[in-house]
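[1] got a predicted structure here, sequence first:
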Amino acid sequence: MNHLKSLDAYFTAKRDEHLNELKDFLRIPSISALSEHKGDMQKAAEWLKDSFQKAGLENLSIDETEGHPVVYGDWLHAEGKPTILFYGHYDVQPVDPLNLWETGPFDPEVRDNKLYARGASDDKGQVFMHIKAVEALMNENGSLPVNVKFIIEGEEEIGSPNLEKYIEEKKEKLAADIIVISDTGMYGPGKPAICYGLRGLAGVQIDVKGAKGDLHSGIYGGGVQNPIHAISEILASFHDQEGTISVEGFYNDVRPLADEEREAYRALDFNEEALKDEIGVNELFGEKGFSYLEQTWTRPTLEVNGVFGGFSGEGIKTVLPSEAGSKITCRLVPDQDPEDIVKKLRAHIEKHKPAGVTVTVTEFDKGKPFITPFDHPAIQAAGKSYEKVYEVPTAFTRMGGSIPIVAAFDEILNLPVVLMGFGLSSENFHAPNEHFHLENFDKGLRVIGDYYYELAEFTKDELRK
């Protein structure tokens, strides 16, 4: 425990300095989805490279891809000790709607011991913590107890379209014994959790085209198909009234939930009433026969993310629009394949396409689901480090979100993946007023530093079993 005391003293002394550095990182509007921010993406990559150098990492590089670059650094002088490959991302989500932010999304501000900014929790804050943990150990000891490799990408928020190719090409460079990712969350305030399963992703856009141009609704209404009516009919066909997905064969490959997992989730004693208060709804809604945790962690979804078409300005415009559309995403669970799900979506849309319009389906993000045994020694070691700092038992959970590249890491590098996150589900990532609880920033730095010591107790063979 002496190293924990040393880490605590170091991070206490450096807290203000570290927060100011993180704020500099958060000021960079590294929005990967918007082409006008390409220069900001490069700026964020260069910021990371400089931060790697300050921490004591070596062999630094900004590796170009067909999209945004990957930043690499390593330290490989712990002879005979395991090698950790840490993955994170420096890109962030768009900030719309801007008017709902209390302070600017790229003007970091601390309020009530929470750091507000886009990327504070997802994922710049958590990436920053791992860099600073390395820096602390290097400053205190001049070395690390294990070997480390860092790859931080700039395209996670758009589905990591170029990272899988990068991993394939750099397999030798990325060789390691385990992969550690901090892009997940805790179970709740003061309740650390290790995530051992992620849902996958399949996203499409549906475009409905009617007449060659907008029409006067008085002259043509009632005699020509309205694309908004048509897209509404398609969207309504995706679910029954109880929330079950109606796409033929959608559930065919869903892996049944084990009784042991159901019992473990019940033991978490999740408070659905508190959730309703937190998110401001009077009733939860989802697939029948499953608890909220089961619905959001272990069951697939089909969600409408946006609908567009027609006139939405002030007042009324008596127009029959020529076009309408929608964006949808499906969260997938173990054994479901995103390519197969997209095929089933296409077949369903074609079957339910109303007369008088043409429908185009465009594929977007895809990612396979992921699950790993939670009794793996690297996962159990992470749980032990959490418990030392938070002084409560660690929960082992799945996560409803997706990190599409995790399955690729598993398949290409064939390494155990440890998902140890420090965010909270209430922190508005992907939404206005994203923030990071600084209690978890402070404790997380100590957890990560301790985890490197815990991993040093294992042989490479023990970690790669």
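    That came through, no problem.
[2] C-alpha only now, for contacts and for neighbours.
    OK.
[3] which stretches in this structure count as helices?
    Per DSSP state H, the chain carries helices over the ranges 2-26, 38-55, 124-141, 163-169, 217-220, 227-236, 259-267, 272-279, 292-298, 338-351, 377-390, 405-413, 438-455, 460-463.
[4] can you tell me what sits against the first one?
    Read that as helix 2-26. 44, 47, 106-108, 117-120, 124-125, 128, 132, 136-137, 140, 442, 445-446, 449-450 (C-alpha atoms under 8 Å, 6 or more residues apart in numbering).
[5] mind doing that once more with 6 Å?
    Contact partners of helix 2-26, identified using C-alpha atoms under 6 Å, 6 or more residues apart in numbering, comprise Pro108.
[6] same question, stretch 358-377
    Residues outside stretch 358-377 that contact it (C-alpha under 6 Å, 6+ apart) are 159, 196-209, 333-334, 404, 407.
[7] let's bring in a second one:
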Amino acid sequence: MTDTPETDAPLDPVLSQVLDRLDSDLDAALERLMALLRIPSISTDPAYRAECDAAADWMVADLASIGFDASKRRTPGHPMVVAHGGEGGPHLLFYGHYDVQPVDPLDLWDRPPFEPEVQDGPRGRVIRGRGAADDKGQLMTFVEAMRAWVAVHGQLPCRITILLEGEEESGSPSLVPFLKANAEELGADLAMICDTTMFSGGVPAITTQLRGMLREELVLTAATKDLHSGMFGGLARNPIHVLARILADLHDDAGRVTLAGFYDGVPELPDEIRAQWQNLAFDHTAFLGDVGLSVPAGEMDRTPLEQLWSRPTAEVNGITGGYGGAGFKTVLPAKASAKVSFRLVGTQDPEAIHHAFVDHVNARLPRDVTAEFPMGDGAPASHMPTDAPAFEAARQALGAEWGKPAAFIGSGGSIPIAGHFQDVLGMDSMLIGFGRDDDQIHSPNEKYDLQSFHKGMRSWARVLAALT
């Protein structure tokens, strides 16, 4: 495997014409994106149901204009858009979402969020508006690549199915039932997802490791009611003390999680991936410094990128108990609770870790304290086969476009759709996105670099050429 992008290699004439078309049609592509961005398709707010419907209609019409057989599919929530086109070669499924986050707080926007505009930014021009990066600008990079291919060659490069969702920003309640009901129609050789970012410094990336998630809630109860600490303190059991000890015991002094069997199924990084990550020269001091921190707090024998992308975690997300209002109240509480999340990697089993957590708590409960676990839901991690030829071909194609070797990276967060494609449709996903860390997705003044939009279109054209 080479780490040098083949930027000097002669372009295939078929691909070269598509890239030229994308360059010459950039202004028209930008105006199409602006039209889509003007539709306030906020999926979480019922007041915008008609606008979500309008965004789906817009996508159906646009895909049909390219030659796709496109249709709007009803669900109990917002509609799906499904489109089919092309023939021969591999069958690829492209996924994106046309819904966006709410815009609050509106007073922090520099301009109306659904009146998009191209502005000057510190790295060049940016597209400013809600949905510019998440995910309308991203999904349109793929659509525009297909448009150029058809305009130049009269047909798509291979068989392509497009699935666009309208509820991603509201938890995707209709997605899995829709996938199951339409599994035969949507099944493909490989899924393509454009809802991720590049690495810092404009390094193109394919996300191949996604951590899973287990969410737990723990409620400890001691006395039958809150007690006066002057009358009962020192004699009665305080559930906050018990909770603090239980939570502190989740990690040892080296930062490792102490649950029995927690590391079962946690793989070591392949040497090739470790080398790629080392070449990224991740500056953890700057990364932590941006939020007022300085020292990595995870497993001491792991690099910062490993801690973020390929190692499991146990984090306390919230603690309640006693009196937290203004002033002081000398209460000895009857209850104390905590919310704990576990990020999972490899083949870690959420159910097994749930039971290990319950055992961990019960083993530390003194008399007079009981434990309840109101929540215990999770999903396993997803990992993609980086040794598959398609992944290396796509990596080389991205490097050729951006002039920097592309990397197979991990994600500290969870992207459930990749796991759903594996579990329901039985196929792996290639997660290629062109967002930047400063795109302010979900926040006021969201933006998408014009370079990301332009080179994103060209990147997809190169990737499709490499896979077909």
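    All right, it came through fine. All of these numbers come straight from a predicted model, not from anything done at the bench.
[8] is it possible to get CSV of the helices of structure 1 that adds mean neighbour count and distance to Glu153 of structure 1?
    Below are these laid out as CSV (neighbours: other C-alpha atoms under 10 Å; distance: least, C-alpha to C-alpha, whole Å):
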stretch, mean neighbour count, distance to Glu153 of structure 1
helix 2-26, 15, 15
helix 38-55, 19, 8
helix 124-141, 21, 11
helix 163-169, 16, 8
helix 217-220, 13, 49
helix 227-236, 20, 34
helix 259-267, 13, 33
helix 272-279, 12, 31
helix 292-298, 20, 26
helix 338-351, 17, 22
helix 377-390, 20, 23
helix 405-413, 18, 11
helix 438-455, 21, 20
helix 460-463, 14, 25
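[9] re the thing from before, the contacts of stretch 358-377 of structure 1 in strands, which ones?
    196-198, 200-209 (DSSP state E).
[10] between these, which sits nearest Ile349 of structure 1?
    Of all these, Ile206 has the smallest distance to Ile349 of structure 1: 8.8 Å, by C-alpha to C-alpha.
[11] so what corresponds to that closest one in structure 2?
    Using TM-score structural alignment as the criterion, the counterpart of Ile206 of structure 1 in structure 2 is Leu218.
[12] what is the neighbour count of its match?
    Counted with other C-alpha atoms under 10 Å, residues neighbouring Leu218 of structure 2 total 20.
[13] pretty sure it sits against Ala338.
    Yes. Between Leu218 of structure 2 and Ala338 a contact is recorded at 5.3 Å, counting by C-alpha atoms under 6 Å.
[14] distance check, the residue nearest to Phe150 of structure 1 when sequence neighbours are not counted against Asp375 of structure 1.
    With C-alpha to C-alpha, 6 or more residues apart in numbering as the criterion, Phe150 of structure 1 has its nearest non-adjacent residue at 4.8 Å, and that residue is Phe86. According to C-alpha to C-alpha, to the nearest Å, Phe86 of structure 1 stands 20 Å off from Asp375 of structure 1.
[15] more neighbours, these two?
    More neighbours surround Phe86 than the other of Phe86 of structure 1 and Asp375, with 25 against 11 (other C-alpha under 10 Å).
[16] the more buried one contacts Val180, correct?
    Yes. Phe86 of structure 1 lies in contact with Val180 (C-alpha under 6 Å); the separation is 4.8 Å.
[17] which residues touch the residue in structure 1 sticking out farthest from the centre?
    Residue farthest from the centre of structure 1, counting by C-alpha atoms, centre = their mean, is Ile219 at 48.5 Å. Listed by C-alpha under 6 Å, 6+ apart, Ile219 of structure 1 has no contact partners.
[18] measure it to Ile151 of structure 1 for me?
    60 Å.
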